[in-house]
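Student: I would like the atomic coordinates for the input below:
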Amino acid sequence: MSFLTPLALIFAGLSIPILIMYMLKLRRRDVLVSSTLLWRRLLRDREANAPWQRLRRNLLLLLQLLILALLTLALARPFVPAPTVVSGSVVILLDSSASMQASDVAPTRFDAAREAAQEIVAGLGVGDVATIIAVGPQPRLLASPTGDRAILRRALDNAAPTAGPADWEAAFALSAGGLVGAEDVRAIIISDGALPETLPPLPGEIRFVGVGGGSDNLAITALATREGAEGPQAFLRLVNYGESDAEPLIEFSADGVLFDVRRLPISAHNSAALTLTDLPYDMRVLQAQLSTEDALPLDDIAWATHTPPASGRVLLVSEGNLFLERALTALPGVELVRLSPDQLVPDEDYALYVFDTALTGTLPSANLWLIGPAVSSGGSFTATTVAHVAADDPLLRYVDLSDVHILQAHAVEPPPGARVLVEAEGGPLLFVAERSEGRLAVLTFDLRDSDLPLQIAFPILTANLVDWLLPRGGLATIAGEGWEGIRPGDPVPIPSDPEATEIRVTAPDSTRHVLPVGEKVPVFAATDQLGLYLIEQRDRSDTVLQSAVLTVNLFDEAESDIAPRASVRVGQTEITAAAREEEGHREFWPWLAGAALVVLVVEWWTYQRGTIQSR
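Tutor: Below is the predicted model:
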């Protein structure tokens, strides 16, 4: 055992004055009397009040010396060496994503991670400071840099896991601000290791503390509906991340009423798909739920809304493209009109114009889909290997472009505010944009210069783009864009009705949120719960003008794959969970101070008891 402030031991010298006070007594004047028979008590007092006398056993003296000893030791701050993960200026990144709610570690991974963080806080030494950041869909600063372990422990006690993925990039940016300029800085990541591999480096040393013990988990990773030839259809994808085969029971409910139960065999580390074609024709909300229990229940249930398909007349200007024509005519509600490039575009209005040809004249002010447009100032490029795909965008839902080969593409500059969905090394291959005159989708290569029409992705991409391009009204506009693709924490813009004065959103836990209607499009950001959100637009008389249902699902394979990782990659460095331990200090002066207080109470009680008896 050692002492952090050994100079405080000099207070032990206060025991000398205490002893002297018990040895030094008052001296009184001698008086001659005729007999001591009546003065025996006085003689006893005389002996007791001699200037110096031998110390006798005295309980109060022992208690007072014990109090002094305990307080002196507490001021000296004794400690014993203890292993600790970090010291100095520490930033603790506590994973609070959905996968941390897995129960393969009792009670959950998050509780195990919080306990590990508590141990780190307990091992902080003199001068050490710590910052705690909870890494969820929106990283939260739980505790600013402080050396007060009580504040740090309280922050950890109040921490809670979320139901969404972790935004590690934002968390790293937040933590980097606290590490810059500090000395002896360290960052410690407490997680099951489901981190992206493209994280930027952090200043200082980085440690990784892993949690988790198993990988058995079944997850619904996709659920969507569409209008088929004979009514609504549903598509479900299930993934088995476990080590053994499974055949779970899946319950399907339409608007809260159970209507079908299916078994879906699925092998280990594999996926399986299921298509339902006998859905109720008037269904509004579809729910799928696994009846099999596993380590992570968050991805055992999913919801999807069904919106009537967009419909309208579509004008196709093309020299002849059988694959494109078949993909368009297969869409329900689409009335296709074909036109060759040498024919004049009629004056009548169409809901969507598809130009599968070179552009030679003025484009109509409407919704447009341009395929292989040749731009005189742009030229073309042959570096068409796909470099980036916006896989999270609803327009690319279930679209796999990994095996698509393209001979060449036109160099087209996307307009301001456009979303580039697919990009090659030479430039964008697919982008979309919102314009005042209508929506725009541009496929920068000719379909005849690629094998995309031969891929299963082509009819799916066509359906997604046409569904987005065809006009809808009110809340159905957003619902048709794939509200099923919203994940926890995603902000949702809600177009308002011209007569609406407020938008009311009821969350899955029945919490109500009211959004004011103004010049800007209202944005609802409190999507931190999984489930159904009811959106209502109301006028001044509180009449519901429009209503829609918003679904928030996990649908994140990185979170559902709960197999713990042995290492994480930060920058160019691979960091394993076997971090070396440092020598820390485990102090116990609070226990000594508490013991001194208890002895003080005993001393006071003993003194009061003796005083009362002497009376």
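
Student: drop to CA atoms for contacts and neighbour counts, all remaining ones
Tutor: Noted.

Student: Without its sequence neighbours, what residue ends up closest to the most centrally placed residue in the chain?
Tutor: Nearest residue to the geometric centre of the chain (CA atoms, centre = their mean): residue 136, 2.0 Å. Nearest residue to residue 136, sequence neighbours excluded (CA to CA, 6 or more residues apart in numbering): residue 166, at 4.1 Å.

Student: structure for this one too, so we can compare:
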Amino acid sequence: MGIGSWLGLWFGLSIPAILAMYLLKRKFLDTTVPSHLLWQRVIKNLEANRPWQKLQNRLLLWLQLLAAALLVFALMKPYGSAADIGKAHVVLVADTSGSMSARSGSAQGQPGEEKLAMMKRMIKDYLEHEAKDGEITLLGMNAEPNLLISREKDRSRALQAVDSLEPYFGRAAYDETLSLASALTRDETDAEVVVFTDGQWRGEPDSVPFGVPVKVMNVEAEAGFNLALRQFGVKNGAEGKTAVAVVGQSGGAAKEANVNLYGDGKLLQTENAMLAPGGTATLTFREVPEAEVYRAEVEEADDYAADNEAYAFSERNETARILLLTRGNLFLEKALQLTGAEVVKMTLPGKEGEESAPGGAGRTAVPGNPPDLVVIDGTAPSFTAQDDWKKLMERTPVWTVGGGESKIDVGGAQPKLESHPVNQYASYNGVYIGSLLNRKLPDWASPIVSIGTHPAVIAGTENGQPRLSFLFDLQDTDFPLSAEFPIVVHEAVSWLTGSGGQNLGRHTAGSRVEIPVAADAVSARWVAKDGLAKTLQVPEIQADANEKGINALQQLPPVPGLYVFEQRNREGQMTEYYAEASADPFEGKQGTPNAKLAAIGQTADGKDAAAGKAAEVAADNSRGERRQAPLMTLLACLALLVILAEWGVYQRGRSI
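Tutor: Predicted coordinates for the structure are as follows:
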């Protein structure tokens, strides 16, 4: 109980005023008059009555005093303490990143409980006690913010949405989800944001502005212990194949780690190492037998299972063969040779646009040993679109550089790069490109380097084979003089020749990868083959497609493990590509909370995080925050009832 305003006491002056009215009230006596002749005497007595007299016990007096006292108390704005039933709109942010799949307590030999299950109970408890009547919005975290429900009033549907939360093992959108929560509560006065997390948070959460109160509810779990395969690969050497695995741990005590090496599902070797607290160790497996898929597995159980396995694929033993069609480009030829490939140069006589065949008139023979890559420097000769040459170009990766078409002046502006394997180590800083080919982009092409609105480098897949085009002549730029040029050539050759293999390599779960989709493929799907994906029985996932067919850019499944991308044609023939989906390494860093996360637990009026944390603790102890419940309305209603009772007494026509 408290008082909101002591200024209401001024109305207390009405109480002595009421008393004064009764003190000054004229007193009339009941008088028996035997004759009307005595009226004159009675009137004289009435005129002589005294104004000041002793107060008498009258019901009307007490009712008027009670009404005045209630009005005075109401004007003082009294309030009581009541359980807070929550805001009108509550935005719940659920941390569904991969670290929430970690278990608590397994370090003591117990199976442990997932932090995600603990968080679900916390959210349900919050819905029951702190957000009883408000509208509920629930956000999860995938590669992008995941809006599960919006302004939902039905509690059963809200609970179903909470039960549907699943961990996302890829790179989760942490701060992006907070930004969405901030946008959803912008311009609202009766809303709040509640973040449920284990504290392991990537990014700068304190940089997201909020206009409403924010709470951070931490899942109280024991410090996690994690053994992780940080790196794994298999390479060819003079003495055969060698596998290398890097294993690390996040615990606070020394730990022995055993790593098993499998080849096509068969156990090949086991190595062990003693790991210092928070340390890593490199294990080498020598004389590894030939296999298509290798798997390294941590033998010991830990709290986080998503990074206990890693996969590697056999390297191609043969050297890539590149067929270079050029009228003379020493820089390009030397850069291709630096990749380690075998370069076969076919010199084209004449100038750009001439149709002469190499070696004089007549038909040019197709190479007897088909190349792994065809590089065309300048305008493609006409014979490449005829007969056997056309078939060779359709089934072989092709890289074109420049050409003799009309050009667009771009004035040497700075190129803009998109995410692509060819651009992995490129920046194009200081590179001058004066003009670009004015060419209509083919259906398979996507710009990976642009200057302004004009594409400068395009890449894609056609007929199941990778394609790359530089839409500028190397002779018209200083790019060959840049230190980046041989690096870009190496990455381009690696991407063009590597995409034709039978594996897609290792990628973060949920990321997008480019896949060589055959032109005659009518269906494709992801199938879980091994690892956590198989343990959790991840169902088959159909490939992304549009009206033109199956997309070359596909999204990996979100659960770590070994997958096969299967594609079939109308005849039922199937082509398979292996790919490993790996967990985001950040999620394996157990017990590393983000100190900046607590900074967002502040209200819009500037209360600091410490005050918010103290309020959170008090709320946990009392099973819900307490709020001020105003009593003014109740007291005013009571005063009105008293006045109505007073009016009833007055209607009797007699002063009691």
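
Student: quick one on the thing from earlier: can you tell me which residues contact the residue nearest to the centre of structure 1?
Tutor: Residues near residue 136 of structure 1 by CA atoms under 8 Å, 6 or more residues apart in numbering: 95-97, 161-162, 164-168.

Student: Looking at structure 2, which of those hold up?
Tutor: Compared against structure 2 with both residues aligned by TM-score structural alignment, their matches' CA atoms under 8 Å, the contacts of residue 136 of structure 1 retain 96-97, 162, 164-167.

Student: And these, which two are furthest apart?
Tutor: Farthest apart among these by CA to CA are 162 and 167. That separation is 11.7 Å.

Student: about what we covered before: save the contacts of residue 136 of structure 1 as JSON lines, and put in distance to residue 452 of structure 1, secondary structure and neighbour count too.
Tutor: Shown next, in JSON lines, are those (distance: CA to CA, whole Å; DSSP: H, G, I helix; E, B strand; the rest coil; neighbours: other CA atoms under 10 Å):
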{"residue": "95", "distance to residue 452 of structure 1": "40", "secondary structure": "strand", "neighbour count": "33"}
{"residue": "96", "distance to residue 452 of structure 1": "40", "secondary structure": "coil", "neighbour count": "29"}
{"residue": "97", "distance to residue 452 of structure 1": "37", "secondary structure": "coil", "neighbour count": "25"}
{"residue": "161", "distance to residue 452 of structure 1": "42", "secondary structure": "coil", "neighbour count": "20"}
{"residue": "162", "distance to residue 452 of structure 1": "39", "secondary structure": "coil", "neighbour count": "25"}
{"residue": "164", "distance to residue 452 of structure 1": "34", "secondary structure": "coil", "neighbour count": "28"}
{"residue": "165", "distance to residue 452 of structure 1": "32", "secondary structure": "coil", "neighbour count": "28"}
{"residue": "166", "distance to residue 452 of structure 1": "34", "secondary structure": "coil", "neighbour count": "26"}
{"residue": "167", "distance to residue 452 of structure 1": "33", "secondary structure": "coil", "neighbour count": "17"}
{"residue": "168", "distance to residue 452 of structure 1": "35", "secondary structure": "helix", "neighbour count": "22"}
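
Student: Spatially, which two of the residues you listed are the most separated?
Tutor: Longest distance between any two of the contacts of residue 136 of structure 1 is 14.8 Å, between 161 and 168; criterion CA to CA.

Student: Name all residues that make contact with the residue opposite residue 260 of structure 1 in structure 2 once aligned.
Tutor: When structure 2 is aligned by TM-score structural alignment, the residue opposite residue 260 of structure 1 is residue 269. Residue 269 of structure 2 makes contact with 260-262, 285, according to CA under 8 Å, 6+ apart.

Student: Please tell me which one of those residues counts the most neighbours.
Tutor: Tallying neighbours with other CA atoms under 10 Å puts residue 261 at the head of the contacts of residue 269 of structure 2, with 24 neighbours.

Student: Test my guess that it contacts residue 293.
Tutor: No. Counting by CA atoms under 8 Å, residue 261 of structure 2 stays clear of residue 293, with 10.7 Å between them.

Student: hang on, the earlier thing: for the kept ones among the contacts of residue 136 of structure 1, which one is nearest residue 225 of structure 1?
Tutor: For those, the nearest to residue 225 of structure 1 is residue 164 (22.6 Å; CA to CA).

Student: what does the strand or helix carrying residue 154 of structure 1 rub up against?
Tutor: According to DSSP states H and E, residue 154 of structure 1 maps onto helix 149-158. Residues from elsewhere that reach helix 149-158 of structure 1, judged by CA under 8 Å, 6+ apart: 114, 117-118, 121-122, 130, 132, 142-143, 146.

Student: mean offset of it relative to structure 2 (after superposition)
Tutor: Mean deviation of helix 149-158 of structure 1 relative to structure 2 after superposition (mean CA distance after the TM-score superposition for structure 1): 4.2 Å.

Student: Quick check: buried residues in that helix?
Tutor: 149, 152-153, 155-156 (16 or more other CA atoms under 10 Å).

Student: just stretch 585-592 of structure 1 next, same as before
Tutor: 585-587, 589, 592.

Student: So which of these sit within helices?
Tutor: 589, 592 (DSSP state H).

Student: Need the counterpart of residue 630 of structure 2 in structure 1.
Tutor: So residue 630 of structure 2 corresponds to nothing, using TM-score structural alignment.

Student: before we move on, what SS does the closest residue in space to residue 567 of structure 2 that isn't next to it in sequence have?
Tutor: Leaving out its chain neighbours, the residue that sits closest to residue 567 of structure 2 by CA to CA, 6+ apart is residue 524, at 4.1 Å. Following DSSP: H, G, I helix; E, B strand; the rest coil, residue 524 of structure 2 is assigned to strand.

Student: Residue 524 of structure 2: neighbouring residues, count only.
Tutor: Look at residue 524 of structure 2: counted by other CA under 10 Å, it has 22 neighbours.

Student: contacting residues around it?
Tutor: Residue 524 of structure 2 makes contacts with 542-543, 550, 565-568, as judged by CA under 8 Å, 6+ apart.
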